[in-house]
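Trainee: dropping the sequence and predicted coords here.
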Amino acid sequence: MIDTLLVLNTGSSSLKFQVFREENLEVLLRGKITGIGTDPRLRADLPGGKKTETALPDDTDHDAALRAVVDLMSAHSENWHTLAVVHRVVHGGQEFTEPVVVTPDVMRRLEALIPLAPLHQPHNLAGIAASAKLAGDAQDIACFDTAFHAGHDDLISSFALPSDLRGKGIRRYGFHGLSYEWISGVLAEKHPDLHRGRVVVGHLGNGASLCAMKGGVSIDTTMSMTALDGLPMGTRSGSIDPGAVIYMLHDLGLGAENIQETLYEQSGLKGLSGMTSDVEQLLASNDENAAFALDYFALKAAQFAAVMAVSMGGIDGIIFTGGIGEHAAPVRQAILDRLRFLGDFKVLVIPTNEERVMATHAKRILRKP
């Protein structure tokens, strides 16, 4: 019998998964289901180096997607026993600053946070609900993207609002914490001088943020109460004047749902270019709007990196990770060119591994006496 951990990252139309051997965190199986609700397909790297790709029924929902993963595990396992299903949960609020075993009470408290992450939290919780029905006696463990930033000073985490509103949870939380936690660990192991110093880490992908990290600890970050703030992203606007939202609501007559759809799904690189959020396509395009979108992204990333440097009192290095950060060299260079005035600093590209961070947390929880 091989004890395993199933790590899930559930999105609105996708389900990423990895199976780890609990003993040494060897990856036994990994894959992704895309197109949930439209054209669902399962792609996976199987034991022995084989790959598979399968079309799933059109009516596949999150329950059915997880069932397909469990069936895949059963078909290719070597007598695996799932000890825990580990879930990425975007928002833990002020309460959840460490990974937790999910209980009915924890689920109720996580559901109360849905308004803070309306396009992420419901799908994360749907994955937990599905695994509770399908994964037998396995424990559900939640790991939070906000937790790495939980120790921020009040000067960093506060908005300039009346105390009664601040007391209702309107504050800066920060996200991509699992990715930043991985980068902190890699720096501690392979680049101890940088780990002890002041680094700006850029998790740049379809979702994008920066983290000011000093001594391996998060000091500041660009996302705030929701995953909409800060840098422009693939389809999200990033920071925008709150007055513009009021104007859209009151003067342009756009409803709240329409504004939410615009800011989350139709803005960012997609909105600026009028084409796509895919950076590879934008880099290959000769359209001036594509170039404008990339220039805007690089400018804002550099501006916010300077803000992060102020929060730390200087900068010793910049780390790039995420899809854009790891693979779009022209975008990296455009950001760095705008930061040369800060003087000399080291630059590294480090692939992130959120799933392994989650598996590590789960192993620690399971082995607690």
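Mentor: Looks like it came in fine. This structure is a prediction, so every number in the text was calculated from the model and none was measured.
Trainee: could you use CA atoms for every contact and neighbour count after this?
Mentor: Will do.
Trainee: show me how far the helix or strand hosting Met73 is from its chain's centre.
Mentor: Secondary structure assignment for Met73, by DSSP states H and E: helix 62-76. Chain-centre distance of helix 62-76: 23 Å, with Cα atoms, centre = their mean, to the nearest Å.
Trainee: just stretch 13-33 next, same as before
Mentor: So, by Cα atoms, centre = their mean, the centroid of stretch 13-33 is 17 Å from its chain's centroid.
Trainee: ok, stretch 280-294 next?
Mentor: Using Cα atoms, centre = their mean, the offset of stretch 280-294 from its chain centre is 25 Å.
Trainee: span of it from start to end?
Mentor: End-to-end distance of stretch 280-294 (Cα to Cα, to the nearest Å): 11 Å.
Trainee: dropping in the other structure now:
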Amino acid sequence: MSTAHAAHPAHHHANPVILVVNAGSSSIKISIYVVPDAAHDNIDVQPTLAAHGQIEGIGVAPHLVARMADGRVVAEEHFPVEQVADHNAAFRLIRLTLSVGLRDSPPVAIGHRVVHGGIGYTDAVRIDDDVIATLEALVPLAPLHQPHNLTAIRAIRGAAPDLLQVACFDTAFHAGHDPLAQLMALPYEYYERGVRRYGFHGLSYAYIARQLRQVAPDIASGRVVVAHLGNGASLCAMRDGRSVDSTMGLTALDGMPMGTRCGSIDPGAVLYLAAHGMGADEIQAMLYGKSGLLGISGISSDMRALLASDAPRAQLAIDFYAYRAAQEIGKLAVTLGGLDALVFTAGVGANSPEVRARICAHLADIFGVRLDPAANQENRQRISSASARDASRIPVLVLPTDEEGMIALSTARILRESGGLPGGGQASR
């Protein structure tokens, strides 16, 4: 494989470089961020994206692409399966692709997206042996993601044991929930052992809370429901930019239906499946990988494919998705004691006017939600109607999310606190 034209920051500079690693179930994304001088003393200055590489279809149809921040493709290749059979191989390959450009400015820290932080982690942390052991124990609660997060962490430790690694958790943003939002009505001893509702997509929600403060401060301080609708989907109730409740629970299976995940179902259905001969692994594979939009439609987990299809079950899957999303919005509005704004984000939320329209149609009578069809069609920042004749009672916004940007921000903060940035260290906090 030729890496002669691999990704590298646009010009050579002394500014520190941070790598952000987001390891999914069949993909690994790596982003290169440069920490600007202003960030050395200011916790709120966002590191700048320089380049981004990802490899998809690991073990199936491996495809690597690397782009500069302006979108220019600097490396792209398809590989035979045996060359990229697992996450370790994929990780080595991306590191090789990016290393040419990083020769003059090797990373000073690496930030990882880690899906489950359990009870213990309420913020990003520096990774050490104890952290790894804790994350290992949480694997059963995030079986699709946590093992891959750990694989990336271990691969880097093996190659560069002294490099600062930071874990940024999808659960941390929800850590302050009231017990009422965490409890499940099981015997209380299980709650004490950590069997409780955590919530996920926290990096996305933290980014949206930050964005709202910048683009709509009047809304940011109110009662907001944010809908993170991607292949995984959840909703979060925020009051004054803080998470109050979320639709996901102990695992990322709960809440609304997703691409291949079932969302909330009667636990009796799981007992029924077990009683009729399905083993735990088989049930897990079905609930995580064969349900949701794919399960109902029988066609695809991809919302775009379903919207393009005229098959009745494809339409049924979309209708059910919109119906359940609207129900969850109603539930979270009860938690908040009202609703001041609705925000859509993530792949489907930020890019599908049709899905947003279907969800909002359910909210028209009870919340007075009215969309501006043209604004919605163009994915504008504010898509609610402002017309004097038929104004929406609450604003509806579309904000793209940036989980990697949040990881870079947290990693820069921990680097600063550890004295790893010029002018940093405890004194600058």
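Mentor: Perfect, thanks for sending it. Computed from a predicted structure; not experimentally measured.
Trainee: now the TM-score, please.
Mentor: The TM-score (TM-score structural alignment, normalised by the length of the first structure) is 0.97; 368 aligned residues with a Cα RMSD of 1.4 Å.
Trainee: check which helices and strands the helix or strand just after the helix holding Met73 of the first structure sits against.
Mentor: Using DSSP H and E, the helix or strand that directly follows helix 62-76 of the first structure along the chain is strand 80-89. Packed against strand 80-89 of the first structure, as judged by 3 or more Cα pairs under 8 Å, 6 or more residues apart in numbering; DSSP states H and E, are the following elements: strand 2-10, helix 121-134, strand 139-144, helix 354-366.
Trainee: can you tell me the closest non-neighbouring residue to the residue mapped onto Leu235 of the second structure from the first structure?
Mentor: In the first structure, the residue matched to Leu235 of the second structure (TM-score structural alignment) is Leu210. Spatially, and ignoring its direct neighbours in sequence, Leu210 of the first structure is nearest to Gly202 (4.5 Å; Cα to Cα, 6 or more residues apart in numbering).
Trainee: doesn't the one you found fall inside a strand?
Mentor: Yes: judged by DSSP: H, G, I helix; E, B strand; the rest coil, Gly202 of the first structure forms part of a strand.
Trainee: do I have it right that it meets Thr221?
Mentor: No: using Cα atoms under 8 Å, Gly202 of the first structure makes no contact with Thr221, being 9.8 Å away.
Trainee: give me the common contacts of the two.
Mentor: Contact criterion Cα atoms under 8 Å, 6 or more residues apart in numbering; residues shared by Gly202 of the first structure and Thr221: Ser209, Leu210, Cys211.
Trainee: ok, the first one - contacts?
Mentor: Taking Cα under 8 Å, 6+ apart as the definition of contact, the neighbours of Ser209 of the first structure are Phe175, His176, Gly202, His203, Thr221, Thr222, Met223, Gly230, Leu231.
Trainee: among those, which are in strands?
Mentor: Among these, DSSP state E puts Gly202, His203, Thr221 in strands.
Trainee: helices of the stretch 151-300 of the first structure, start to end?
Mentor: With helices called from DSSP state H, counting those that start in this stretch, the stretch 151-300 of the first structure shows them at 154-157, 163-166, 177-190, 192-196, 242-250, 256-265, 268-273, 279-284, 288-312.
Trainee: closest one to Ala147 of the first structure among the ones you listed?
Mentor: Nearest to Ala147 of the first structure, of all these, is helix 177-190, at 6.3 Å by Cα to Cα.
Trainee: Serialize the helices of the stretch 151-300 of the first structure to a markdown table and add fields for distance to Ala362 of the first structure.
Mentor: Formatted as a markdown table, the helices of the stretch 151-300 of the first structure follow (distance: least, Cα to Cα, whole Å):
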| stretch | distance to Ala362 of the first structure |
| --- | --- |
| helix 154-157 | 28 |
| helix 163-166 | 33 |
| helix 177-190 | 13 |
| helix 192-196 | 24 |
| helix 242-250 | 39 |
| helix 256-265 | 31 |
| helix 268-273 | 35 |
| helix 279-284 | 34 |
| helix 288-312 | 31 |
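Trainee: picking up where we left off before, closest to His76 of the first structure out of the contacts of Ser209 of the first structure?
Mentor: Minimum distance to His76 of the first structure across those is 31.9 Å, recorded for His176 (Cα to Cα).
Trainee: please say which position in the first structure Glu189 of the second structure maps to.
Mentor: Taking TM-score structural alignment, Glu189 of the second structure has Asp164 as its aligned residue in the first structure.
Trainee: what's the answer for Ala317 of the second structure, then?
Mentor: Match for Ala317 of the second structure (TM-score structural alignment): Ala293.
Trainee: which residue in the first structure aligns with Arg126 of the second structure?
Mentor: In the first structure, Arg126 of the second structure lands on Val101 (TM-score structural alignment).
Trainee: residues in contact with Val86 of the first structure?
Mentor: Counting by Cα under 8 Å, 6+ apart, Val86 of the first structure touches Leu5, Leu6, Val7, Leu8, Asp140, Ile141, Ala142, Cys143, Met358, Ala359, Ala362.
Trainee: what's the helix or strand for the residue in the first structure that Gly338 of the second structure lines up against?
Mentor: Using TM-score structural alignment, the partner of Gly338 of the second structure in the first structure is Gly314. Using DSSP H and E, Gly314 of the first structure maps to neither a helix nor a strand.
Trainee: okay but Gly314 of the first structure is in contact with Val200, surely?
Mentor: No: using Cα under 8 Å as the test, Gly314 of the first structure is too far from Val200 to be in contact (9.9 Å).
Trainee: ok, how many other residues are close to the aligned residue in the second structure for Ala329 of the first structure?
Mentor: Alignment note: Ala329 of the first structure maps to Pro353 in the second structure; criterion TM-score structural alignment. Pro353 of the second structure has 19 neighbours, counted by other Cα atoms under 10 Å.
Trainee: against Leu135 of the second structure, how distant is Pro353 of the second structure?
Mentor: Counting by Cα to Cα, the gap from Pro353 of the second structure to Leu135 of the second structure is 38 Å.
Trainee: then Thr122 of the second structure?
Mentor: For Thr122 of the second structure relative to Leu135 of the second structure (Cα to Cα), the value is 14 Å.
Trainee: the two - which one has more neighbours?
Mentor: Between Thr122 of the second structure and Leu135, counting by other Cα under 10 Å, Leu135 is the more crowded of the two (20 against 17).
Trainee: so who does that one touch?
Mentor: His116, Gly117, Gln146, Leu150.
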